[in-house]
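1. Let's see this in three dimensions:
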Amino acid sequence: MKVFITGGTGFIGRHLIRRMAQTDHELRCLARPSSDIAHFEELGVEIVYGDVTDKPSIVAAMQGCDWVIDLANIYEFWLPDPSLFAKVNIEGTQNLMEAALETDVMKVVHVSTALVYGKPKDTPFTEESKPGPVQFSEYARTKQKGEEFAWKLHEENDLPLVSIYPVGVLGLGDTKATSQVVRNLVQRRMPATAYNNSTVVLVHVKDVVEGIVRAIEKDGNIGERYILGKEQITLKDYYKMVCEIADVPLPFLALPGWMAMSTAHMLTALSRITKRPPWLGMNVDQMRSFKTGYLCDGSKAEKELGITYTPIRVGLEEEVMAIKQALMLQQQ
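-> Purely as a prediction, here's the structure:
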């Protein structure tokens, strides 16, 4: 099959390209002219230039493809221009899904996030749970709106859709919020922890990639949804595990929730003025997400896609080792 992939220059996308290059599928990857595409060229992947915010470029790039894997999104908890969340996560998703209908592809795997569920009544929630009334970040809110549009096209226009909902993703190459906490702990830049009793679910990037590949290749699963991730951990145990692996002391202070949130509000307000990210990534949306936490059940992917989840510790060991190696190189 000829597979059209968006978001291939991102964290999950780079791992996916390497995995898909081991198959017999032909890969066509969308990239912006400014993107680093060296890993595409090394693997012999066809590159087409365009942007999900430019629908004509998507339609042209998608011509002749059988399957689509949509990884394009903005995953941040703070941006100097917050309008970009809607531009990419909502409008970009709309453009891509409409292009998929216009080009008659056979299947679209849309990679969303478990955060679109917010805090449902079901605990742990599953793919069939009704999302809670609130999403706790602009990232999650806009991803949920893009998701709604995709499923509307599925229901009303027979878009051949499958959705993937990764939880917090660990592994080599991550530069986003999950990894930033690890880096701050390893470098001993994090003076205190917060929301230690909140529980989250984490997954290794290779398990996410395997879930995507198996979802696109599986017959008869149009209309299905798959949560990817199962292992639960409190933030306190997460911090402790990172520090144990890195052989650094755990921050002595544990901020009460009101203090953590007040600090995040102050730093976020300051960042609106400076247009620079909040100190240590401590922004309101991230603190809201930490405060709420989430519990979900990714066992459907185990049963239907044959996924075997990698222990959280393995992903953290990889991240910590990579961070330490990078720090050693900087010191040389």
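2. only C-alpha atoms for contact and neighbour calcs from this point on.
-> Noted.
3. Can you give me every residue that contacts the nearest residue to Val52 once chain neighbours are set aside?
-> Excluding the flanking residues, the one nearest Val52 by C-alpha to C-alpha, 6 or more residues apart in numbering is Gly92, at 4.7 Å. Neighbouring residues of Gly92 by C-alpha atoms under 8 Å, 6 or more residues apart in numbering: 52-54, 72-73.
4. Apply 10 Å and report the result again.
-> Counting by C-alpha atoms under 10 Å, 6 or more residues apart in numbering, Gly92 touches 51-55, 58, 72-73, 85-86, 146.
5. now Val169
-> 11-12, 176-179, 201-208, 228-229, 312, 315.
6. ok, now Lys176?
-> 11, 75-77, 169-170, 281.
7. picking up where we left off before, just the buried members of the contacts of Gly92?
-> 51-53, 55, 58, 72-73, 85-86, 146 (16 or more other C-alpha atoms under 10 Å).
8. Am I right that Leu255 is in contact with Ala192?
-> Yes. At 6.4 Å, Leu255 counts as touching Ala192 under the criterion of C-alpha atoms under 10 Å.
9. Also this sequence, please, to line up against the first:
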Amino acid sequence: MDKCSSHLFHLKLRFIHRKVGGKSETLEDNQRRRSMKVLLTGASGFLGGRLCHALLRHGHSVRAFVRRTSDLSFLPSLSDGVALELAYGDVMDYPSVLAACTGCNVVFHAAAIVESWLPDLSKFESVNVGGLKNVLRAYKETDTIEKIIYTSSFFALGSTDGYIADENQMHSAKFFCNEYEKSKTIADKIALEAAKEGVPIVAVCPGVIYGPGKITGGNVVARLLVERFNGRMPGYLGDGSERFSFSYVEDVAGGHISALEKGRPGERYLLTGENASFMQVFDIVATIANTKKPSLNIPLFLIAFYGWLYVLFCRITGKLPLISPPAVLVMRHEWAYSCEKAKRELNYKPRSLREGLDEILPWLKKLGLIKY
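-> Below is the predicted model of the structure:
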């Protein structure tokens, strides 16, 4: 029996319910999951940091895979005695990935570059595609990994102009708004092919993640709110016709853990939320903060022009742009999705956009990044 078949066989055994007194008994399985050794790639990122905290709360031992240069300020302190260890390396460096995977029962592969534009576009494929390939290769060369939870993206399914999509949608791959979308689409197909070959991998696809945590390219809502409250975003972005699926970061972290406990290998789960426009985001924020709503709409062509200037500025300063021409291309489409499958199978419970924004605004205010 080859390794993939053996893993599937043992996974099936673990999920067989034993009847005790007429009730299904899975206590041993549940207890074992609570004490699993977990490797978390991308642990220092916006989502990774929240996921690390959530995994520790659920009783797992976490090996956080980070680079030597990573900002670890959002990770739990090792001095607190938590079941956390650091493994240094890079997802593009296979030997370090293999070493980090060794001895772990589960891999949460959340490492990715989440930006709309980079000066070196090849990094999207190197990290977002190459990183997944290295994790899959390490799985084949180790004998302890029982499940891989891969953080995919709504971009991997493609735009939804005029309708709401679910997990059955496959990206046409005929056009990509940016290199991030392209890299996540390629990686998604690699994950699905690996599952067909017997790799116990579950793909979870968050929407536009937002909430307290690192203010990075992956937390674009927080970045836009900082710009809005500091007068650098004087109006709505576009006419409000676009829709995105917004996912609160804590809900997404919880969805990842549910995918470990309940997710079926080979399946994709949309960890999305309320479908809304950025105009609605700004309106809700104005209501919460008791401030005036924007009085004008900034046309997308003007935002694109500003994006080109921002990119030029970035090439001079090295600071990544908040708005770029590829980001404007994304805003010309809709990205609305249904998370009913995750609700049904993972007990995923996304909060409303109003509830999420109710939490992020006081957090930004406490940090002194916004005033209202």
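10. Tell me how the two chains score on TM-score.
-> Laid over one another, the chains give 0.91 as their TM-score (TM-score structural alignment, normalised by the length of the first structure), with 326 aligned residues with a C-alpha RMSD of 2.2 Å.
11. on that earlier part again, in PyMOL, how would I select the buried members of the contacts of Val169 of the first structure?
-> Of the contacts of Val169 of the first structure, the buried ones go into a single PyMOL selection, burial set by 16+ other C-alpha under 10 Å:
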select buried, resi 11+12+177+179+201+202+203+204+205+206+207+208+228+229+312+315
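12. Let me see the contact set for the equivalent of Lys349 of the second structure over in the first structure.
-> Using TM-score structural alignment as the criterion, Lys349 of the second structure maps onto Thr308 of the first structure. Residues near Thr308 of the first structure by C-alpha under 10 Å, 6+ apart: 207, 210-211, 229, 299, 301-302.
13. if we go to 8 Å?
-> Thr308 of the first structure touches 207, 302, counting by C-alpha under 8 Å, 6+ apart.
14. What is the aligned counterpart of the residue nearest to Val52 of the first structure in the second structure?
-> Gly92 of the first structure maps onto Gly131 in the second structure, by TM-score structural alignment.
15. could you pull out the strands for the second structure?
-> Ranges of strands within the second structure are 18-20, 23-25, 37-41, 61-66, 84-88, 106-109, 147-151, 201-206, 208-210, 236-237, 244-248, 268-271, 274-276, 297-298, based on DSSP state E.
16. which residues in the first structure does the third one match up with?
-> Under TM-score structural alignment, strand 37-41 of the second structure corresponds to residues 2-6 of the first structure.
17. What's the average distance for that stretch when superposed on the second structure?
-> Comparison of stretch 2-6 of the first structure with the second structure after fitting gives an average deviation of 1.0 Å (mean C-alpha distance after the TM-score superposition for the first structure).
18. can you pull out the helices in the stretch 251-372 of the second structure?
-> 278-289, 300-317, 325-331, 340-346, 353-366 (DSSP state H, counting those that start in this stretch).
19. Actually, the stretch 51-200 of the second structure.
-> 94-101, 122-124, 130-141, 179-196.
20. between the ones you listed, which gets nearest to Leu75 of the second structure?
-> With C-alpha to C-alpha, the closest approach to Leu75 of the second structure among the helices of the stretch 51-200 of the second structure belongs to helix 94-101: 17.7 Å.
21. can you tell me what part of the first structure that closest one aligns to?
-> Helix 94-101 of the second structure maps onto residues 55-62 of the first structure, going by TM-score structural alignment.
22. Same question for that stretch: list its buried residues.
-> Result for stretch 55-62 of the first structure [16+ other C-alpha under 10 Å]: buried residues 55, 57-59, 61-62.
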